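>>> dropping the sequence and predicted coords here.
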Amino acid sequence: MSVVDRINDTYPELRNAEKIVADYILSNLSRRFDKSITDLAKAVGVSEATISRLSRSLGYSGYQDLKLSIAAGGAYDEVIPNLPAEIRETDQPLEISQKLSDALTNSIRDTRAFLDKQALGLAVDALCASNQIVFMGVGGAASICLEASHLFAKAGRAASYVLDDYGQIVTASTMRAGQTLVAISHTGQTKSVADALQLARKAGARTIAITSDRRSAVATAAETALITWKHEKTSVALFGDFIEGRACQLYLVDLLFILVMFRSEQNEKDNLRLTGNALKDFYFSISS
């Protein structure tokens, strides 16, 4: 097993200080790893004993053995931040296809297992009763907001999206009762999204968060939080979120849309037929 595989397998059982060292190793695999145990302890702010314990927890005889394993395995040549951990650059295309499929399937399965029935019900109630739905997210979450807005708009609901921090603060500050803000953030640490939730909630709007961390700023700022799959490994900043996290967000958006369509009394099913027929007539007229 590579260092990456060993860390991923043992991460849930590691102590907090050991996780700090493990995160540092994973975040620096693209660099030559030649720090002494003393230098590494100073760099991450832990004791040398913690590094020794981590080495043994990973199945190595000591820190020197861990360093040799990193060098011998060439882990820094194999790992790309925030791709599914099982995928290697040396894998064949069909092998990568299988690993990616398994990773996405497993992450959605875990998200389904995390679903809180009460929270899901509150989210659906809020959306059914809303006269306007606003989706907010930045970075990779922006694409999910676009898709969510598209789905609800085709069903005749007043749905929009705001993808920049300035617009999020402005929009949230003017939201009122009868409106619902749905905020999407994998890490839950997006400041503008968390602040927007607080503003909208204070103004009387309903608020829903879709995030992987129930203790995050985004989750705690919302009235209702739906929790997605979360990788045990810490996300590397500025490299984007885990691919699996995006798939889980889309899964929850689709689930909310279906449940609202079946339960709401705002003619969603009829509106889907109307928009579908309108689009068919429009594109048929172009082709003819």
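Right, received. Where do you want to start? Quantities reported herein were computed from a predicted structural model and do not represent experimental measurements.
>>> make it CA atoms for all contacts and neighbour counts henceforth
Will do.
>>> what about the closest residue to Ser30 other than its chain neighbours, distance to Gly276?
Using CA to CA, 6 or more residues apart in numbering and skipping residues adjacent in sequence, the residue nearest Ser30 is Tyr76, 4.4 Å away. Tyr76 sits 50 Å away from Gly276, going by CA to CA, to the nearest Å.
>>> those two: which is more packed in?
The neighbour comparison of Tyr76 against Gly276 (other CA atoms under 10 Å) goes to Tyr76, with 20 against 14.
>>> quick one: what helix or strand has that one in it?
Element membership of Tyr76 [criterion: DSSP states H and E] is helix 75-78.
>>> second one coming, line it up with the first:
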Amino acid sequence: MAKVDIFSQIRSRYNSFTNTEKKVADYILENMKAVIYMSITDLADVCHVGESSVFRFCKTMDLKGYQEFKIALAHSLSLDEENTVLSSEITMQDTIEELSSKILSTNVNALNETFNLINEKDISEAISSMIKSKRIHFFGVGASLMTAMEAKNKFMRITNKTECSVDSHLQIMTAALLTEEDVAIVISYSGSTKDTIEVAKMAKERGAKVISITRFAKSPLTIYSHITLLCGSNEGPLQGGSLSAKISQLYLLDVLYAEYFRKTQSESTLNKEYTAKAVIEKML
């Protein structure tokens, strides 16, 4: 996508906008940097309009949708920067020492914010549902699929009821066969990925318990979630798959794993011994 100044385009088309679209445009122009880290639901709420109105605004700007708008927004902001920015902190002029320090700070801050966002009641309810369930299915696409696969790899060491399909078609078919005895753990940083939203919607319709791990408390994904666990890492639209976001998701999964183990200690200890012995035979 060519780098265009989205702000100039908004101003040039402003008079042709509907009143609702003008509300969205006004907020964007006044809060340029903040919008990059907002979900479509967050932006709709602060503008006091519906999500469909935000989507129509993006279409009016000749964009495919909200995510493409955020990419255009990030490009436009970068045009105003004196230096090319790799993330919100790192620049091309940094030394290796400065780079290392900034990455460390970003990851530590992501973990601290995730810790501060943890709701004990939600964690307890999630664990209770997972223990009672017949099957635990992990879902995600793109970078979040890697996190989902990591979750399956971790939990399968202590329980034989975890699943993770790697293909989006297999995921939606799996969701279509879920029951009230199943738990669906859906991972999506933005909460706005179409395939992931469809999986969550299908899982909820089938009666499964839906637990989402996401950045935003309000997003299209959380509409279909019974429990929302928030990860505290800001990822711009040009930083898709950033490790700080993944680290914060993995931290939440580690908390779930430890609490699950604690609540099912006898069974989990035995299963961990079995799986450890099975793997050790593969080592020299």
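Looks like it arrived, so ask away. All values derive from a computational prediction rather than experimental measurement.
>>> what sits against the residue nearest to Ser30 of the first structure?
Asn28, Leu29, Ser30, Arg31, Arg32, Ile70 (CA atoms under 8 Å, 6 or more residues apart in numbering).
>>> please redo it, this time with the cut-off set to 10 Å
Val3, Val4, Ile25, Leu26, Ser27, Asn28, Leu29, Ser30, Arg31, Arg32, Phe33, Ile70 (CA atoms under 10 Å, 6 or more residues apart in numbering).
>>> ditto for Ala113 of the first structure
The neighbours of Ala113 of the first structure, taking CA under 10 Å, 6+ apart as the test, are Ser107, Ile227, Thr228, Trp229.
>>> which residue lines up with the first one in the second structure?
Aligned counterpart of Ser107 of the first structure in the second structure: Ala110 (TM-score structural alignment).
>>> how far apart are the helix or strand harbouring its match and its match in the first structure?
Applying DSSP H and E as the criterion places Ala110 of the second structure in helix 96-117. Superposed on the first structure, helix 96-117 of the second structure shows a mean distance to its aligned partners of 0.8 Å (mean CA distance after the TM-score superposition for the first structure).
>>> how close does Ser244 of the second structure get to Ser105 of the second structure?
Distance check for Ser244 of the second structure against Ser105 of the second structure: by CA to CA, it reads 10 Å.
>>> anything in contact with each of these two?
Each of Leu111 lies in contact with both Ser244 of the second structure and Ser105 under the rule CA under 10 Å, 6+ apart.
>>> of the two, which one has the most company?
More crowded of Ser244 of the second structure and Ser105, by other CA under 10 Å: Ser244, with 23 against 14.
>>> burial check on the closest residue to that one other than its chain neighbours, number of neighbours?
Spatial nearest neighbour of Ser244 of the second structure, excluding adjacent residues (CA to CA, 6+ apart): Asn107 at 5.0 Å. By other CA under 10 Å, the residues close to Asn107 of the second structure number 19.
>>> and for Ile213 of the second structure?
28.
>>> shouldn't it be within a helix?
No - using DSSP: H, G, I helix; E, B strand; the rest coil, the assignment for Ile213 of the second structure is strand, not a helix.
>>> list the contacts of the equivalent of it over in the first structure.
If you follow Ile213 of the second structure across to the first structure using TM-score structural alignment, you land on Ile210. If a contact means CA under 10 Å, 6+ apart, then Ile210 of the first structure has 137, 141, 182-188, 218-219, 222, 224-228, 248-250, 252-253 as its contacts.
>>> okay, and which of these map to helices?
Those of those mapping onto helices are Ala141, Val218, Ala219, Cys248, Gln249, Leu250, Leu252, Val253, per DSSP state H.
>>> the first one matches what in the second structure?
Pairing criterion TM-score structural alignment: the partner of Ala141 of the first structure within the second structure is identified as Ser144.
>>> distance of its match from Asp26 of the second structure?
Noted for Ser144 of the second structure: a distance of 33 Å to Asp26 of the second structure, by CA to CA.
>>> what does Tyr66 of the second structure give?
For Tyr66 of the second structure, the distance to Asp26 of the second structure - CA to CA - is 16 Å.
>>> compare these two (neighbour count), which wins?
Taking neighbours as other CA under 10 Å, Tyr66 of the second structure and Asp26 compare with Tyr66 leading, 19 against 15.
>>> contacting residues around the more buried one?
The contact partners of Tyr66 of the second structure, taken as CA under 10 Å, 6+ apart, are Ser39, Ile40, Glu51, Val54, Phe55, Arg56, Phe57, Cys58, Lys59, Ala72, Ser192.
>>> what about the helices in the first structure?
3-10, 16-27, 37-44, 48-57, 63-73, 75-78, 93-114, 117-129, 141-154, 165-173, 191-202, 217-221, 243-263, 268-287.
>>> on that earlier part again, among the contacts of Tyr76 of the first structure, which ones are buried?
The neighbour-count criterion (16 or more other CA atoms under 10 Å) marks Val3, Val4, Ile25, Leu26, Ser27, Leu29, Ser30, Ile70 among these as buried.
>>> so what does the third one match up with in the second structure?
When you say that, I think you mean Ile25 of the first structure. Aligning on TM-score structural alignment leaves Ile25 of the first structure without a counterpart in the second structure.
>>> contacting residues for Ile25 of the first structure?
Counting by CA under 10 Å, 6+ apart, Ile25 of the first structure has contacts Val3, Val4, Ile7, Lys19, Arg31, Phe33, Leu40, Ile70, Tyr76.
>>> just checking, the fifth one touches Tyr24?
No - contact between Arg31 of the first structure and Tyr24 fails when scored by CA atoms under 10 Å: they sit 11.4 Å apart.
>>> who touches both of those two?
Residues touching both Arg31 of the first structure and Tyr24 (CA under 10 Å, 6+ apart): none.
>>> quick one: map Arg176 of the first structure onto the second structure.
The alignment partner of Arg176 of the first structure in the second structure, by TM-score structural alignment, is Thr179.
>>> so what's the residue count around its match?
Thr179 of the second structure has 18 neighbouring residues, counting by other CA under 10 Å.
>>> surely it meets Ala208?
Yes - counting by CA under 10 Å, Thr179 of the second structure does reach Ala208; the two are 5.4 Å apart.
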